[in-house]
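Student: Build the 3D model from these lines:
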Amino acid sequence: MKKQYRVCKNYEFSAILKEKRFYACPSFVIYVRPREKEYARVGISVGKKLGNAVVRNKIKRQVRMMVDEIFDFTEKFDTIIIVRPKYHEENYGNNKKGLERLKKKVKIV
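Tutor: Predicted structure coming up:
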């Protein structure tokens, strides 16, 4: 995922979360905010309940790979993906399918 497609700043995360438009599944919660720019951006948040720093970084790498495969970044949305503790109970394929379903819900609305 290229740097320009990432939400990095804390105030950007806060603005997207404040919008309160979200979609959820057992492994993920997605917060969405409309954007006027020409490309979408994605931010990933992994809480401390999921493990130590090594485990959380591994989860972020996996989610980044899912985002690269699922998103085409032509949407007009900023997105925050919050990983839930149920992420560990599923394998990579099932987690990816769950994220795909959430992205389709965002497109519908």
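Student: From here on, just use CA atoms for contacts and neighbour counts.
Tutor: Fine.
Student: ranges for the strands of this structure?
Tutor: 22-24, 28-34, 41-46, 77-83 (DSSP state E).
Student: Could you measure from Phe28 over to Glu90?
Tutor: Distance from Phe28 to Glu90, counting by Cα to Cα, to the nearest Å: 12 Å.
Student: more crowded one of those two?
Tutor: Neighbour comparison, Phe28 and Glu90: the larger count goes to Phe28, with 21 against 12 (by other Cα atoms under 10 Å).
Student: Report how many residues lie close to the spatially closest residue to the more buried one that is not a sequence neighbour.
Tutor: Leaving aside its sequence neighbours, Phe28 sits nearest to Val83 (Cα to Cα, 6 or more residues apart in numbering; 4.8 Å). If you count neighbours by other Cα under 10 Å, Val83 ends up with 23.
Student: I have a second one here; can you model it like the first so I can compare?
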Amino acid sequence: MKKELRIKKNKEFQQVFQKGKSFANRQFVVYVMKKEDQETFRIGLSVSKKIGNAVKRNQIKRYIRQAFLELKDEVKKGNDYVIIARKPTAEMGMQDVKKSLEHVLKVARVLKKKNIGHNE
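Tutor: As a prediction, this is how the structure comes out:
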């Protein structure tokens, strides 16, 4: 995932927390903030030390980034997303992380519908 698609600065995180809307399931909390002047989306990741050691936390962050990479055509552009991983993510594999993220993004109504031919 490209560097310019990431939220790095504390100030930017705080802005998303204050102005954005939050959506959650058991594994993730996602904050979504609209940014009209932005043609792509940016993501910020927060994985607490409660979840595990550095190796585990980095693995979870890689999974989340990969899931966003795979979903990038369906995720609405012009938003900032901050994803906070919760404790159950420590036991999840890549597919579970993607499924769970997909679910919470659907709840947030920021996923475009897939055009595969079946109605949802």
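Student: care to give me the TM-score?
Tutor: For this chain pair, the superposition-based TM-score is 0.88 by TM-score structural alignment, normalised by the length of the first structure; 108 aligned residues with a Cα RMSD of 1.6 Å.
Student: hang on, the earlier thing: tell me the residue in the second structure aligned with the residue nearest to Phe28 of the first structure.
Tutor: Under the alignment (TM-score structural alignment), Val83 of the first structure pairs with Ala85 in the second structure.
Student: My guess is Phe73 of the first structure contacts Arg41. True?
Tutor: Yes - assessed by Cα atoms under 8 Å, Phe73 of the first structure is found in contact with Arg41 at 7.0 Å.
Student: Between the two, point out the one with more neighbours.
Tutor: Arg41 (23 against 17).
Student: Can you tell me how far the nearest residue to the more buried one once chain neighbours are set aside is from Pro85 of the first structure?
Tutor: Distance criterion Cα to Cα, 6+ apart; nearest residue to Arg41 of the first structure, sequence neighbours excluded, is Tyr5 at 4.3 Å. Distance from Tyr5 of the first structure to Pro85 of the first structure, counting by Cα to Cα: 25 Å.
Student: quick one: the residue nearest to Arg41 of the first structure from Ile70 of the first structure, how far?
Tutor: Distance of Tyr5 of the first structure to Ile70 of the first structure, given as Cα to Cα: 13 Å.
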